[in-house]
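Chemist: sequence and predicted structure, then a few things I'm wondering about:
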Amino acid sequence: MPVSATGVTAPTRAPVITGLGVLAPTGIGTEEHWRAVLAGRSAIDRITLFDPSPYPVRLAGQVPGFEAKGRVPSRLIQQTDRWTHLGLAAAEAAIADAQVTPAELPEYEMAVVTSSSSGGTEFGQHEMENLYQHAPDWVGAYQSIAWFYAATTGQVSIRHGMRGPCGVLCCEQAGGLDAIGQARRLIRTGAKLVMTGGTDASLCPYGLTAQLTTGQLSTVQDPARAYLPFDADACGYLPGEGGALLVVEDAEAAEARGAAHIYGRVLGYAAGFDPPPGSERGPVLGRTVRSALADARLDAADVDVVFADALGVPEADRAEAEALTEVFGPRGVPVTAPKTLTGRLYGGGAALDAATALLALRDQTVPHTAGPAAAAPGYEIDLVLGEPRPTELRTALVVARGHGGFNAALVLGHAQQNRDK
């Protein structure tokens, strides 16, 4: 085995994903989410977490029936934000799915890396209300940590005794892929297990107002027509909450402990950053995808499905369609965007896409994109519509772009695809 820069013997096999914890608008639990995706059952509906009537955006994807009580220790419910509650519950589910007992593993060989977009938005809003409506001494001490982007990482680390390298990636929608990419780096430098992925919960007046400043949210009031990426009637996207956490393990360590199942392998990853508006250089998404494929030592022809970023803003959709066409050729690979069922989940969105891609690899089925009638004229992509498409799947590419220029690409392989790295 080669030796890493840290002096640790670096693994030569791609890390494996052994556990998934999904809390999404499409359902609490991996299989419930997957059934909704295959059925094209939308979770987009009127916001009920607060009264949305004063706002132009009134639709979103909400995690159905989620209550922190019973899923999160009572003291943490008071000390942390809903976003962290979702993350703690997702971590518990991922650990149970992986059938791993953290207490039986070396604590410094377990790490946590999550994605965060807005942090503890709702908690922060309530504390600001206390400040403005009352006085500084009304603001609780936990405001100092509950809003913080690393709060979920820290709480998961503490709760499960994962004392290896821990961190958070703040890259908006792209962050979930960046977190998984960082998990792979940690595996290469000695970690045996990494809890990674992301959740988000910014559906509150403060959070929605902040999101409205982008000018990219859909104000259409019909849930069936509000979020239509790649469609001629695309008019923006809808927000959502939730996400997914994944257990990523060193392949040999997973085999040594007798891992119950392997969903897939992390074969390649790359990130890029778009130049500022008005620059002569265009978006770099195509280059990012090619870099991820090169990192995986794969050709474009080896990719069997693309899970698209699918912003739903015509200009951004066109840029993504052109990038995919540039890399794969006209209609060269099936493209799907199940996020039309949930809305964009920001820090949790790309992680949920990765989890969904792993389920597609497991069941050899490309889920369809619910909502759009057809790809808009000029978009030369094979957008999977109408119903799922059973087909042989060995490799999936997940693409994500974050507000401000972040973009990332992740290459996932089937559980039996064992490439040396």
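Modeler: Okay, I see it.
Chemist: from here on, just use CA atoms for contacts and neighbour counts.
Modeler: Noted.
Chemist: Leu23: what secondary structure?
Modeler: strand (DSSP: H, G, I helix; E, B strand; the rest coil).
Chemist: pretty sure it is touching Leu246, no?
Modeler: No - contact criterion Cα atoms under 8 Å: Leu23 and Leu246 do not qualify, at 11.7 Å.
Chemist: need the contact partners of the helix or strand where Val156 lies.
Modeler: Element membership for Val156 (DSSP states H and E) is helix 151-160. Residues from elsewhere that reach helix 151-160 (Cα atoms under 8 Å, 6 or more residues apart in numbering): 80, 83-84, 87-88, 91, 102-103, 111-114, 119, 145, 162-163, 166-168.
Chemist: repeat that with 7 Å
Modeler: The contact list for helix 151-160 (Cα atoms under 7 Å, 6 or more residues apart in numbering) reads 84, 87-88, 102, 112-114, 145, 163, 166-168.
Chemist: from these, which land in helices?
Modeler: Per DSSP state H, helices hold the following members of the contacts of helix 151-160: 84, 87-88, 145.
Chemist: now Asp222: which helix or strand?
Modeler: Counting by DSSP H and E, Asp222 is part of no helix or strand.
Chemist: roughly how far does it sit from Ala60?
Modeler: Look at Asp222 and Ala60: by Cα to Cα, to the nearest Å, they are 11 Å apart.
Chemist: more crowded one of these two?
Modeler: Using other Cα atoms under 10 Å, the more surrounded residue of Asp222 and Ala60 is Ala60, with 26 against 13.
Chemist: which SS class is that one?
Modeler: strand.
Chemist: kindly report the same for the one 4 residues further on.
Modeler: Following three-state DSSP, we place Pro64 in the coil state.
Chemist: same check, this time on Glu122
Modeler: Classification of Glu122 using three-state DSSP returns helix.
Chemist: same check on His261?
Modeler: coil.
Chemist: in addition, the following structure is provided for comparison:
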Amino acid sequence: MTTAVVTGLGITAPNGLGTEGYWKATLAGESGLGPVTRFDATQYPSRIAGEVSDYVAEDHIPSRLMPQTDHMTRLALTAADWALADAGIDTAELPEYGIGVVTAASGGAVEFGQRELQNLWSKGKEYVSAYQSFAWFYAVNTGQISIRHKLRGPSGVLLTEQAGGVDALGHARRHIRKGFPAVISGGIDAAICPWGWVPQIASGLMSTVDDPARAYLPFSEDAGGYVPGEGGAILLVEDAESAGARGATVYGEIAGYAATLDPAPGTGRPPGLRRAAENALKDAGITAADIDVVFADAAGVPDLDRAEAQALTGIFGANGVPVTAPKTMTGRLLAGGAALDAATALLALRDGVIPPTVNVGAAAADHTIDLVTEAREAGLRNALVLARGHGGFNAALVVRRHG
């Protein structure tokens, strides 16, 4: 069966721009969480976020694209450029329909949409941009990446919130197995504006703590909600044979993938996260004993953390595998979160080091997991990435060191 490998990474994260900048900051435990600056959040109960603060769009995006793109899409275009450059792929040299684009989304470019709606309400229809017809759309990242690089291969978008980045990579592997040489995949999100903020507050899952070092503490006794962030990762997924023929550097293989949906409340049936993880292991042809590290979903909500810890204990036994949540340095990035975790897992495999879960001194007593709170060197071959999206979505991905 055709093997799908990752040959390019493009990362835009609150604690680092570019793959190596992000990875260096992550291993050092440097957090990108802080008070919201993209809008005045003082009137809201939640005021902490992970913002990509050092990104200057004009340095990366052609002037003609600026009026028709949202902050989210600019980050996505930049990350896609970096992933292609990292992979050493010139899209002009590939078959016309040879490379596709499959990304994840949560709600689209809400910042762009909010601005245009404000113009409509306060000024009138004449002040609404013509680009509003598509710039807010949840599929806009896939579309703009495809147009920018003249890509006509299979394209799509997955809307499973935080689980979407893993789901997109699973679909990218499917296209590789169908014979397409390469797919740009992953997810980038940015919803730090009132329109993107209020729905998250309404979920009741957001942290209301104002100290950035205490606001997002997954698996901790003091867990009290999550902190949102923006950014994510775009990955270049490629056929292993094609990558080998051109001498590409390979970060690792997408070895296994599975997704499940939680049962309806009140049914008494268990959540679907454990089943997703077990199915991903089966898909990869390995057992729990072969997993060297788990990149946890890490909701930061006590009940959800407990459910994940129980799933991990059920699969691996008490303290049976190192578990980490480097998203404590970025926040939960909606559609970008799981893609960034997958990229981080590949970097961990490359360098033989598990990044830390910062600010959490230890897991709560009833969570019998080996939570990695300081960077830990380890021999790593297989990593499991777990992700859950609001609404009951579960996804699991196994990435393996290549060769």
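Modeler: Yes, it's here. It should be emphasised that the depicted structure is a prediction, and the values quoted were computed from it without experimental measurement.
Chemist: TM between them?
Modeler: The TM-score (TM-score structural alignment, normalised by the length of structure 2) is 0.99; 403 aligned residues with a Cα RMSD of 0.8 Å.
Chemist: quick one on the thing from earlier: would you turn the contacts of helix 151-160 of structure 1 into TSV with neighbour count and distance to Pro275 of structure 1?
Modeler: What follows is the contacts of helix 151-160 of structure 1, written out as TSV (neighbours: other Cα atoms under 10 Å; distance: Cα to Cα, whole Å):
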residue	neighbour count	distance to Pro275 of structure 1
Thr84	32	32
Gly87	32	32
Leu88	27	36
Pro102	14	42
Val112	29	31
Val113	30	27
Thr114	37	26
Ile145	18	33
Arg163	16	37
Cys166	21	30
Gly167	21	26
Val168	25	24
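Chemist: which bit of structure 1 covers stretch 330-343 of structure 2?
Modeler: Stretch 330-343 of structure 2 corresponds to residues 342-355 of structure 1 when matched by TM-score structural alignment.
Chemist: can you check stretch 225-233 of structure 2 too?
Modeler: The aligned range for stretch 225-233 of structure 2 is 236-244, by TM-score structural alignment.
Chemist: residues in contact with that stretch: which ones?
Modeler: Contacts of stretch 236-244 of structure 1 (Cα under 7 Å, 6+ apart): 21-25, 59-63, 86, 90, 197-202, 216-218, 227, 311-313, 342-345, 348-349, 351-352, 355.
Chemist: next one: stretch 47-58 of structure 2
Modeler: Under the contact criterion Cα under 7 Å, 6+ apart, stretch 47-58 of structure 2 has outside partners 13-14, 32-36, 41, 74, 210, 212, 227-231, 330-331.
Chemist: mind redoing it with 8 Å?
Modeler: For stretch 47-58 of structure 2, using Cα under 8 Å, 6+ apart, the contacting residues are 12-17, 32-36, 41, 66, 71, 74-75, 192, 208-212, 215, 227-231, 329-331.
Chemist: now which residue in structure 2 aligns to Phe307 of structure 1?
Modeler: So Phe307 of structure 1 corresponds to Phe295, using TM-score structural alignment.
Chemist: tell me the contacts of that match?
Modeler: 323-326, 341, 345, 383-386.
Chemist: which element, helix or strand, includes the nearest residue to Asp382 of structure 1 once chain neighbours are set aside?
Modeler: Of all residues beyond its chain neighbours, the one nearest Asp382 of structure 1 is Arg331 (4.5 Å), with distances taken as Cα to Cα, 6 or more residues apart in numbering. Under DSSP H and E, no helix or strand contains Arg331 of structure 1.
Chemist: relative to Ala323 of structure 1, how far out is Arg331 of structure 1?
Modeler: For Arg331 of structure 1 relative to Ala323 of structure 1 (Cα to Cα), the value is 12 Å.
Chemist: what of Ile28 of structure 1?
Modeler: Distance from Ile28 of structure 1 to Ala323 of structure 1, by Cα to Cα: 34 Å.
Chemist: same check on Pro73 of structure 1?
Modeler: 45 Å.
Chemist: neighbour-wise, which of the two wins?
Modeler: Per other Cα under 10 Å, whichever of Pro73 of structure 1 and Ala323 has more neighbours is Ala323, with 20 against 13.
Chemist: map that one across to structure 2 for me.
Modeler: Taking TM-score structural alignment for the superposition, Ala323 of structure 1 sits opposite Ala311 in structure 2.
Chemist: the counterpart of Val398 of structure 1 in structure 2: how many residues sit nearby?
Modeler: Taking TM-score structural alignment, the alignment pairs Val398 of structure 1 with Val385 from structure 2. By the criterion of other Cα under 10 Å, Val385 of structure 2 has 26 neighbours.
Chemist: wait, a helix at Val385 of structure 2?
Modeler: No - assessed by three-state DSSP, Val385 of structure 2 does not belong to a helix; its assignment is strand.
Chemist: thought it was touching Ala343?
Modeler: No - assessed by Cα under 8 Å, Val385 of structure 2 is found out of contact with Ala343, at 9.9 Å.
Chemist: okay, and stretch 172-188 of structure 1 goes to which residues in structure 2?
Modeler: Aligning stretch 172-188 of structure 1 against structure 2 (TM-score structural alignment) gives residues 161-177.
Chemist: need the contact list for Thr395 of structure 1.
Modeler: Applying Cα under 8 Å, 6+ apart, the residues near Thr395 of structure 1 are 302-305, 361, 411-414.
Chemist: buried ones among the residues you listed?
Modeler: 303-305, 361, 411-414 (16 or more other Cα atoms under 10 Å).
Chemist: just send these back as a markdown table, with secondary structure too.
Modeler: Below are the buried ones among the contacts of Thr395 of structure 1 laid out as a markdown table (three-state DSSP):
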| residue | secondary structure |
| --- | --- |
| Val303 | coil |
| Asp304 | coil |
| Val305 | strand |
| Leu361 | helix |
| Val411 | strand |
| Leu412 | strand |
| Gly413 | strand |
| His414 | coil |
